[in-house]
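Visitor: Structure, please.
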Amino acid sequence: MLILHRDGRSRPAHAQLRRRPGFTLIELLVVIAIIAVLIALLLPAVQAAREAARRIHCVNNLKQLGLALHNYHSTIGSFPIAQSWAKTTPGANYGGNPWSAHSQVLSHLEQSTVYNAINFSFAPAQALNQAYYTNSTILYLRLNSFICPSDGISPTTLDDIRMDFNCNYSGSTGTTVEAIGAVQQTVSIQDSTGIFGFDNPIKHGSRVYSVASVTDGTSNTIAYSEHLVGGVGPRVTDTRRASWGRVPEVAGVVSLDPTALYPQVVQALAACGAYARANAATTDTSVGSSFSGATWMAGYLGTTLFNTITPPNSPQYAFNSCQADPLFTWGLSGFVNSTSNHSGGSNFTFADGSVRFIKSSIDLRTYWALGTRAGGEVISSDAY
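Guide: Alright, predicted model coming up:
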């Protein structure tokens, strides 16, 4: 059958049936496979880009802390004290918790409103009765300046206090491993070898330090670092967030200068690492609980303070803090580590305000030297 067209030409009828464009099943599967491969290739790159952005944010927070530290120094004439104890009655023991160095620099972090809301005559969260705590206006307040976005933070309830775990940065006490502070005025503690001093009028007075006290050089002395927050009640499954007690080897060095006891400290660190690995899967919820970063207000080792004993973020020593006493989950004494979710180490603010990344592989004694303000150590520029 022929069909006559307008141009006068005739064509067979079957010539009018054109094949519709489309994909065969095999072609469709090939396209899907290619898209899946591209996603698999791009996803790590996207995740890496996001982590890089979070890391930049974290570094910026540490830079702001460094600037606040120097603005405070310019105003007061010294660095803030690590543990500032509130005392309402002359001659009485201190009560509650000590104020942190973080709380003292708030007005230099553009947080004057928060600073003015604090009543420093009372301790942070000091219990007046079971229903009320002092400074409750700011007790649960989160400040972005103290939070690293690489760490997921979830509030935890402990008894009738909600611990927000709202602080990812700690001030350095150098190589000091016993900083119980003045819970009672008769408590004997070490002085801080870092730039943040302690408050104990009976032992040695309220120690504060200035730039002039940093004879090792501000560019060679650590001021702040990162830490992953801990948790209480529910099991802390990430050992880097946990506080490990019951390690007797720590007791031998807890009140002595670790730089003079290198073999003993190495032995104690190994015991802490082994204990953390052995107890990582325990069902005992009392083991590993940690107040790391519980609040930016309290000036405790393991909460807003750390020491430069354990290599930062080390997989060999995967713990937040390690003590001889299992009851000291606050990290009051022992080895309190710098930890982060940044691969291979942690970010540090130095006393000159600069921020540098220190690898987990740093030599122990080099790291100890970077923690002290006046140890007299000579540190090579390529040592870390």
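
Visitor: can we go C-alpha only for contacts and neighbour counts from here?
Guide: Will do.

Visitor: list the contacts for the residue nearest the centre of the chain?
Guide: In the chain, the C-alpha nearest the mean C-alpha coordinate belongs to residue 227, at 1.6 Å (C-alpha atoms, centre = their mean). By C-alpha atoms under 8 Å, 6 or more residues apart in numbering, residue 227 lies in contact with 168, 169, 170, 292, 293, 320, 337, 338, 339, 340.

Visitor: at 6 Å instead, please
Guide: Counting by C-alpha atoms under 6 Å, 6 or more residues apart in numbering, residue 227 touches 168, 169, 338, 339, 340.

Visitor: Pull the contacting residues for the fourth one.
Guide: Residues touching residue 339, when contacts are defined by C-alpha under 6 Å, 6+ apart, comprise 226, 227, 228, 312, 313.

Visitor: mind redoing it with 7 Å?
Guide: By C-alpha atoms under 7 Å, 6 or more residues apart in numbering, the contact set of residue 339 is 226, 227, 228, 240, 312, 313, 320, 346.

Visitor: any idea how far the first one is from residue 174?
Guide: Spelled out, that is residue 226. Remark: distance between residue 226 and residue 174 (C-alpha to C-alpha, to the nearest Å) = 14 Å.

Visitor: go on, residue 340?
Guide: 19 Å.

Visitor: For these two, work out which one has more neighbours and name it.
Guide: residue 174 (28 against 25; other C-alpha atoms under 10 Å).

Visitor: quick one: secondary structure of that one?
Guide: What DSSP: H, G, I helix; E, B strand; the rest coil gives for residue 174 is coil.

Visitor: got a list of what residue 182 touches?
Guide: Here residue 182 is in contact with 94, 199, 200 (criterion: C-alpha under 7 Å, 6+ apart).

Visitor: Here is a second sequence; please produce its structure as well for comparison:
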Amino acid sequence: MKPRRRRQGFTLIELLVVISIIGVLVGLLLPAIQSAREAARRAQCQNNMRNIALALNNYQIRKGAYPASGLFFEDPSSITSTTGAGAGSQGDVTKSVLYRIADKPTSADAGRAGRSWVVEILQDLDQADLANNWTNEYTYTAVSSPGGTTATATPNSILANTALAILRCPDDNNFTPNQGNLSYAPNGGFARVGAYPIGWKGFQKDDPTGSSGGSTGSMLKWDSTGDRALAQNYMQKLGVFFIQSVYNNQLDGTNVPGVWNGRSPSWGGMKTATAAITDGSGSTIMLGENTLVGYDGVGSMWSGSQPTNWAAPWPTFSMFIASDNVCGTAGDCSTTLSDGTVATDSTAWTNANIVGGYENIGYGQSLTLKGTSPFINSGHPNGSNYAFCDGSVRFINNTIDGTVYAKIITPAGSKLPVPYKQQPVSQDAFIN
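Guide: Next up is the predicted model:
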């Protein structure tokens, strides 16, 4: 009798063991794969920022200063006279469009919204076609071209909604496909409008009515005596990019060159050149991330109820700021802070990034409405990418000490008056 042949194959127990081993291996590999993918997305984001920083520095070399974060058109009718009773009104910031948009822009200001910093560097971003077709005398939402529709001119509204890959971080999921998205914002210091610095109350949650946040009081009371030129002088030491205005408005058929500067003082001419970055370009932030800027087809109260994109000049869409809580709830940096300490280099600036607050780095990830948080946030775990004025790009943790963060925001903190003067920053505190 022939011996029975054993059946070839695996037993059920053997199969279960193999499947279990495969499952364990896959479980071990998935985090590594996800981490590698995140690293690749972060590297792409950093590459985008590096190229944008290069474009901004090229612009600075050509023009002698960085561009305005947002540019608005002034109303010539606000200047009644250069002599007699109306003399000097061009130096009155309350007559400027900057005064109105510093709080909550309205639809009446929509016709004054020119363009953002992105438009100024289109040529440097290898977007010659967009740059050559853009009409500077028109708003970013203009639906017609000069003299009406022509075969060679494209309305700004169409150009501004063109999707540009370099302007969007791969980890920014708060975007609309095939539209003018934006993930990056330049350093505006501690106020949205330097010429008229008022505070910002952070949003706890999405709230289009603004009942849970918005503008509040004066950001600085250095101008308590009415010397707003002095306040502007300090604001220029606290940021790199500023909201500006020009007399060059197509609405009334005029083409009057010049900035809102009139007589002394100058409200709209705030610009930063390399020489003004006395704290060092390698220790001064140029660009950061914000998933709440860029395209919004509906429009919000923070954009004059106008749709937005990378060309929108509105303050909460064209820049980021650090928390202005360094000045306390009263807006007076010279008073005692809420914790009972006196404002000094080691305490006042700490409030620039208080973990757990609504204005700290990263809290914007809790919000979805565009324009509702002018503070840094990103889709990267635990931190954000920053481009510095020397062209370097670094990843910085969201929990960075507020004093260190304040120092790398300000280009000339060492030139501030006592007791707000900042001491030199240790680069080991923010360079990983």
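
Visitor: Drop the TM-score for these two in here.
Guide: The TM-score (TM-score structural alignment, normalised by the length of structure 1) is 0.67; 297 aligned residues with a C-alpha RMSD of 3.8 Å.

Visitor: coming back round to it: out of the contacts of residue 227 of structure 1, which is nearest to residue 150 of structure 1?
Guide: residue 340 (7.9 Å; C-alpha to C-alpha).

Visitor: Now do the same for the closest one: its match in structure 2.
Guide: Aligned counterpart of residue 340 of structure 1 in structure 2: residue 378 (TM-score structural alignment).

Visitor: Which element, helix or strand, includes its match?
Guide: For residue 378 of structure 2, there is no enclosing helix or strand under DSSP states H and E.

Visitor: so it makes contact with residue 293?
Guide: No: assessed by C-alpha atoms under 7 Å, residue 378 of structure 2 is found out of contact with residue 293, at 11.1 Å.

Visitor: Save the contacts of residue 227 of structure 1 as JSON lines, and put in distance to residue 32 of structure 1 too.
Guide: Listed next are the contacts of residue 227 of structure 1 as JSON lines, based on distance: C-alpha to C-alpha, whole Å:
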{"residue": "168", "distance to residue 32 of structure 1": "43"}
{"residue": "169", "distance to residue 32 of structure 1": "45"}
{"residue": "338", "distance to residue 32 of structure 1": "45"}
{"residue": "339", "distance to residue 32 of structure 1": "41"}
{"residue": "340", "distance to residue 32 of structure 1": "38"}
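
Visitor: any idea which of those is closest to residue 3 of structure 1?
Guide: residue 340 (79.6 Å).

Visitor: tell me the SS of the residue mapped onto residue 137 of structure 1 from structure 2?
Guide: Residue pairing (TM-score structural alignment): residue 137 of structure 1 is matched to residue 158 of structure 2. Classification of residue 158 of structure 2 using three-state DSSP returns helix.

Visitor: which one is residue 158 of structure 2 nearest to, not counting chain neighbours?
Guide: Leaving aside its sequence neighbours, residue 158 of structure 2 sits nearest to residue 143 (C-alpha to C-alpha, 6 or more residues apart in numbering; 7.6 Å).

Visitor: Filter the contacts of residue 339 of structure 1 down to the ones in helices?
Guide: Using DSSP state H, no member of those falls in helices.

Visitor: Tell me, of the residues you listed, which are also contacts in structure 2.
Guide: By both residues aligned by TM-score structural alignment, their matches' C-alpha atoms under 7 Å, the contacts of residue 339 of structure 1 still in contact after alignment to structure 2 are 226, 227, 228, 320, 346.

Visitor: what does the second one align to in structure 2?
Guide: Read that as residue 227 of structure 1. Match for residue 227 of structure 1 (TM-score structural alignment): residue 290.

Visitor: That match and residue 156 of structure 2, how far apart?
Guide: From residue 290 of structure 2 to residue 156 of structure 2 the distance is 24 Å (C-alpha to C-alpha).

Visitor: ditto for residue 426 of structure 2
Guide: On the measure of C-alpha to C-alpha, residue 426 of structure 2 and residue 156 of structure 2 end up 44 Å apart.

Visitor: Those two: which is more packed in?
Guide: Taking neighbours as other C-alpha under 10 Å, residue 426 of structure 2 and residue 156 compare with residue 156 leading, 23 against 12.

Visitor: Quick one: residues contacting that one.
Guide: 134, 135, 140, 141, 142, 143.

Visitor: let's see 6 Å
Guide: Residues near residue 156 of structure 2 by C-alpha under 6 Å, 6+ apart: 134, 140, 142.

Visitor: Which one of those residues is nearest to residue 24 of structure 2?
Guide: Nearest to residue 24 of structure 2 among the contacts of residue 156 of structure 2 is residue 140, at 54.6 Å by C-alpha to C-alpha.

Visitor: Just give me the match in structure 1 for that closest one.
Guide: In structure 1, residue 140 of structure 2 lands on residue 124 (TM-score structural alignment).

Visitor: Over to that match. Which of the three states is it?
Guide: Taking three-state DSSP, the label given to residue 124 of structure 1 is coil.

Visitor: what's the neighbour count on it?
Guide: 29.

Visitor: And for residue 177 of structure 1?
Guide: Neighbour number of residue 177 of structure 1 under other C-alpha under 10 Å is 31.

Visitor: Let me know the distance separating it from residue 307 of structure 1.
Guide: For residue 177 of structure 1, the distance to residue 307 of structure 1 - C-alpha to C-alpha - is 7 Å.

Visitor: Please tell me which residues of structure 1 the longest helix along structure 2 aligns onto.
Guide: The longest helix of structure 2 (DSSP H) is helix 12-63. Under TM-score structural alignment, helix 12-63 of structure 2 corresponds to residues 25-76 of structure 1.

Visitor: residue ranges for the strands of structure 2, please.
Guide: For structure 2, strands defined by DSSP state E occupy the ranges 70-73, 113-116, 184-186, 198-201, 214-218, 243-246, 285-289, 383-388, 393-397.

Visitor: which of these sits most buried?
Guide: Most buried of the strands of structure 2, by mean neighbour count (mean count of other C-alpha atoms under 10 Å): strand 184-186, with a mean of 31.

Visitor: how much does that strand stray from structure 1?
Guide: When structure 1 is overlaid, strand 184-186 of structure 2 sits 0.3 Å from its aligned residues on average, using mean C-alpha distance after the TM-score superposition for structure 1.
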